[in-house]
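Asks: Output the structure for:
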Amino acid sequence: MADEKTVNSRFKLLRYYSMASAVALTVTASVLVALYRSDQVDEFLYSSEAENTRLATTFANTFWRQFQPFFITASNIAAEPLRRRGELRALDIAFDSLSTGLPILKIRVYDRQGRAVYSSIRDEVGEDFSINPGVGQAVGQGKTWTAMKFKPRMPDLAGRIDDRWVVETYIPVTGELGQPVGGLELYSDASPSMERLTSNVWRLGGLVAAILAGLYLTLFLIVRRADRIIQIQHEEVESAREALRTKEERFRAIADYTFDWESWLDQDGKLRWVNPAVERLAGYSIEQCLAMEDYPLPMIYEADRAEIRRLRQSALTGNFESGIEFRLVCRNGLVKWVMASFQPIFDDCGAIMGTRWSIHDITDRKRAEQRLRESEVRFRSVTQTAADAIISVNGRGDIVSWNVGAERIFGYAEAEALGANVTMILPEAYRQRHEEGLRRAVTTGDAPILGVPSLFEGLRRDGQVFPVELTLSRWEMDNGAFFTAILRDVTERKLAEQELAERTAELERSNAELQQFAYVASHDLQEPLRTVTSFLQLLRRRYDGALDDNAREYIHFAADGAARMHRLITDLLVYSRVSTHGRTFEKVRMEAVLDLVLTNLGAAIEEAGAEIARDPLPEVDADQIQMVSLLQNLVGNAIKYRAPGTVPRVHVGAVRDGDTWTFSVRDNGIGIDPKYFERVFVIFQRLHARGEYEGTGIGLAVAKKIVERHGGRMWLDSEPGQGSTFYFSLPVCQPRKG
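Replies: You can find the predicted model right below:
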């Protein structure tokens, strides 16, 4: 191990030495090349600027002396006229002559104000260049200014455009007394010289790079030779490290993202590692756990701590403890149920170096178990106290649940029934049909009687067959389909229904007989009553002059009684005919019915001065004659039962509510005490003496019977002295029947 470290150390030193040498050589060569280039450039700049200054001076002396009068007068000429002056052509010829064979690109001549009085580019003549720093130096301060610049797309005198290195020089032009009178700018092309300089620098750099490459190659071969010596050992070490790193990454990925709370504790119970699940499960951060004394006991429900301490010590002795359930107190005070396992951790030598704690949240499971227990208690409480039989069977029809109600109804104890086939409580006639239906329900899940109460017969232990009402439901478990039946002994109900049916039939027969009797009686009483009335009228006409006052009063009482008897018999006949002599229902316009009623009651309306208001009335399925009788009765009562000196005001309306029309007849009459609401619809019941209001007490009874025949109902709303509103409802549509 020591030799390997020594070899590795030497190898690292050799490698670092070779690399440092290469870097040093590279830096040194780069610095030398840079210094060489800088020196050459400086020398080139100096010579180029000096040469350009010489040329500019020559051009200034030649141009200014030759064309001085023009330059002086040109200062006062505008740009456009100046560009048209003939002297500029002479200047161009002189410039071409002087610049032939020279790297001249452009020339400008400036006056005292920095304005170009001549330029080799004609469009620049007359332009102001006073803001140019070179012009300012030459014209304003009388100093020479020169610089080298890189100018992209710079044209030469022949119009050829190219990227160029340019030396531009500005020199002052002085008068005879040495005063500045103008300036001259000269552009020279330094690109060829700069390209030669750059080429020389690159050749030097290439030479230095070749030398450096040779040195570095030598060092590289030395390093490579040394690297080959330890390559196999190095690869083995790296492979082992990579495998270890992969294992650790996989472990951390699993541990950090598992839903379980994982912890590692050393032999002293000190926490060494815990995953992030602790924060989700208990609300404590990893930092808080690492700083916690006697971790994790402060987070455990106090009553469970002693057992956890014991299990922790057991794990440190080499025992694996699992499936341990206890309560956890979260940071927010919430108590959760968890399941834990405690596993010893061994080192390479097999010695225990700590324990691994794995904790899983089972709160939801505990709650579900609690709800299941409560549900079972409720279920047993319901089934065992229910009067009905509640029986559950499996897919084969074997009984798996049998309550007290089933014992009472069928006579079998729970121990006898459990495991037996349910056909034991079915009469022989039902068994084959039951087995076929059970097979279909198990196979397809379909059964006509599922969820639908149905009647059939059951069989008691003593062989008695009796009627039962059955409600059946289907439910699934892992081991197949099950069915639960709720059975009710309806023997008493059937007897009661039979008795009720018999009584109903008897009442219907009796009612029919009574109606027939009333019809016959009222019809047969008409003839004797007419005879009595006729003889009373004959007696009055023939002997009226011969009778004293008492006799005439007796005849009057007899005639009046006969008239009341006639009205009573007529009304009774109408009442008896409502159900027996009704017409077939047809479409009836209630507007037309009301018109006919108001015509029939015209004399009473006129006599009372009644005001009749109406809303639009609908068309209904009804017996038209009975509708006339109904409305005439209600409107007539509204006019009749009024307070003395009061003008009757009657309103007839109708509103629709779903499939029903509700009609109303409202008046401003004397009203009715609510305690008499039911009484007014009873036949022969009167709330007033005959002397107050005439009538037989049958009208409202007839009206109610008409409404009931039409499938509706009748009621009223009233207060004494506040008027009354009678309501009756009729279906919007109904079957055609009499």
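Asks: Please make it C-alpha for all contacts and neighbour counts, starting now.
Replies: Will do.
Asks: quick one, longest helix in the chain?
Replies: Ranked by residue count, the top helix of the chain under DSSP state H comes out as helix 2-74.
Asks: starting at the chain centroid, how far to that helix?
Replies: Here helix 2-74 is found 72 Å from its chain centre; the criterion is Cα atoms, centre = their mean, to the nearest Å.
Asks: and what of stretch 251-266?
Replies: 36 Å.
Asks: For that stretch, give me every contacting residue.
Replies: The contact list for stretch 251-266, computed with Cα atoms under 8 Å, 6 or more residues apart in numbering, reads 271-278, 281, 353-361.
Asks: how about the residue lying closest to S30 once chain neighbours are set aside, what does it touch?
Replies: Nearest-residue entry for S30: G205, 7.7 Å, with adjacent residues in sequence omitted and distances by Cα to Cα, 6 or more residues apart in numbering. Neighbouring residues of G205 by Cα under 8 Å, 6+ apart: A29, S30, V33.
Asks: Recalculate using a threshold of 10 Å.
Replies: Going by Cα atoms under 10 Å, 6 or more residues apart in numbering, G205 touches A29, S30, L32, V33, A34, S199, I211.
Asks: Please provide the structure for the following sequence as well, for comparison with the first:
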Amino acid sequence: MTGKTINILLIENDRVDCLALERFVQKNGLPYQLETAGTLEKGISRLKETAFDVVLLDYLLADGVGLEILSVAGNTPVIVITGNGNEHVAVEAMRRGAYDYLIKDHDRNYLALLPTSINNVLLRRHNELRIEESEKRYRTIVETVSDIIFQLDPDQKITFINSAIRELGYDPENAIGKSVDEFLCPEDKDKVKLIATRRVGARCTRNLEVRLRYKSGATEWHEMKKIAVLLDSYGMWSVPDAVVQTHGAQKVFVGTLCIARNITKRKQAEDALRESELRMRAILDNVADAIVTVNQNGAVESFNIAGERIFDYTASEVVGGTFTRLLHDSSRKVYQEKTSDFLEAGKHGFDAKKCELTGLRRDGSAFPLDLSLTRMEFDKKRLFIGIIRDIAERKAAEEKLRKFAEELRRSN
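Replies: Presented below is the predicted three-dimensional model:
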């Protein structure tokens, strides 16, 4: 098959047949290294002592039936050679694991078929070894990943599960044959109907968040991804979407392949972030000053309750619009200069500028305000945070004090 020498063990007690094969090999220059065993006992002994590429086995031997070799040949391919009229023996040999069979004829024409048969069985064995190696490699990967990988049949029972299930306190062997809902939190058991389904494409639910139950009774969140597995006359299909060419073959749903990844820490982080955002929102919504965030394009991204009260606009009316709409014409240029200074400075981290501007309420009335403008860079995104205080009352008080001081000065 590859030009290298092929080591062949010929188990044959007919010396004439042995010589005929040797002459055929020599005449055709075949790369065969032949060793002959004349009895079943010797053949078994040589197989235990030496590794051969192929065994050529005569069915009828002086000390027994040649098919006994099949139980000790292991992974060595065996080609059974039978006499004419013994086709039923060939069928039995193939059933027991022989790779091929040849039927002897009086003129020994079967020898012409031998090289093709040997090449075919060696190619088959080569492919089997590649498949075994591939399966071993993928089995190693499947058994070492931390994700739980399992397969369900159409009845939602587990047909395969990897060693990661031990993290939940279960043995993989004991999980086989059990319903998947035995490992789910009771509140999530209805979701198994979405997992073990034959649906594909847009109708298919591929990602679910479920709580898997430890043997101890504790539960943890897992993200479960699934792929429907269909079988047709062309073989197994793993179906990530509806685009599957089956050439008219009828598909049969045979199960679901699932991968479950522990996302408890992620869920905890999400909960903590959500709580933090709620706390921050509560703080922002209860401070007296308006707090507004503006992106570098001048669009408002957030607007708190105090801002709604001061400007008499709702947040939904302000967010997405320009911040300058909240300023009097006389103040817009000042604000734009302040933000331009920030952008041109190109500084990182925090920076701040304070100024007095004139704001505009919904009704068009103007009022004085203090703006404390801070620039931040967050996730490579530049933002301006403005803290706005209505200083109309303060300005009015200052004006009263000024007038009072002026009156005192004049009276003296």
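Asks: what's the TM-score here?
Replies: Here the superposed chains carry a TM-score of 0.57, computed using TM-score structural alignment, normalised by the length of the second structure; 291 aligned residues with a Cα RMSD of 4.3 Å.
Asks: How much space separates R203 of the first structure from Y36 of the first structure?
Replies: 12 Å (Cα to Cα, to the nearest Å).
Asks: A116 of the first structure: neighbouring residues, count only.
Replies: For A116 of the first structure, the neighbour count with other Cα atoms under 10 Å is 26.
Asks: element containing it, please.
Replies: Taking DSSP states H and E as the definition, A116 of the first structure sits inside strand 116-119.
Asks: buried residues in that strand?
Replies: Judged by neighbour count using 16 or more other Cα atoms under 10 Å, the buried positions of strand 116-119 of the first structure are A116, V117, Y118, S119.
Asks: Give the aligned range of it in the second structure.
Replies: Under the alignment (TM-score structural alignment), strand 116-119 of the first structure falls on nothing in the second structure.
Asks: Which one of the contacts of G205 of the first structure is nearest to Y110 of the first structure?
Replies: Set against Y110 of the first structure, the nearest of these by Cα to Cα is S199 (37.7 Å).
Asks: From P192 of the first structure, how far out is that closest one?
Replies: Distance, S199 of the first structure to P192 of the first structure, by Cα to Cα: 11 Å.
Asks: ok so, going back, which secondary structure elements does the longest helix of the first structure contact?
Replies: On a contact count with 3 or more Cα pairs under 10 Å, 6 or more residues apart in numbering; DSSP states H and E, helix 2-74 of the first structure meets helix 87-99, strand 104-110, strand 116-119, strand 145-155, strand 161-174, strand 180-189, helix 191-257.
Asks: Which SSE is immediately downstream of the longest one?
Replies: Spelled out, it's helix 191-257 of the first structure. strand 261-266.
Asks: quick one: that next one to the second structure mean distance?
Replies: Its aligned residues in the second structure lie a mean 2.0 Å from strand 261-266 of the first structure after superposition (mean Cα distance after the TM-score superposition for the first structure).
Asks: got the angle for that strand vs helix 191-257?
Replies: Orientation check (axes from the mean of the first three to the mean of the last three Cα atoms, to 10 degrees): strand 261-266 of the first structure against helix 191-257 gives 90 degrees.
Asks: what range in the second structure does the helix or strand that comes right after strand 261-266 of the first structure sit on?
Replies: Next helix or strand after strand 261-266 of the first structure toward the C-terminus (DSSP H and E): strand 271-274. Mapped onto the second structure using TM-score structural alignment, strand 271-274 of the first structure spans residues 158-161.
Asks: Make sure S729 of the first structure is actually in contact with S664.
Replies: Yes. Using Cα atoms under 10 Å, S729 of the first structure makes contact with S664 at a distance of 8.8 Å.
Asks: Find residues that contact each of the two.
Replies: In contact with both S729 of the first structure and S664: A654, V655, M714, W715, using Cα under 10 Å, 6+ apart.
Asks: Could you dump the residues you listed into JSON lines and include secondary structure and neighbour count?
Replies: Compiled in JSON lines, the shared contacts of S729 and S664 of the first structure are given as follows (DSSP: H, G, I helix; E, B strand; the rest coil; neighbours: other Cα atoms under 10 Å):
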{"residue": "A654", "secondary structure": "strand", "neighbour count": "19"}
{"residue": "V655", "secondary structure": "strand", "neighbour count": "15"}
{"residue": "M714", "secondary structure": "strand", "neighbour count": "20"}
{"residue": "W715", "secondary structure": "strand", "neighbour count": "14"}
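Asks: my guess is D294 of the first structure is in a strand, correct?
Replies: No. D294 of the first structure sits outside any strand when classified using DSSP: H, G, I helix; E, B strand; the rest coil, being coil.
Asks: Just give me the match in the second structure for D361 of the first structure.
Replies: The alignment partner of D361 of the first structure in the second structure, by TM-score structural alignment, is N262.
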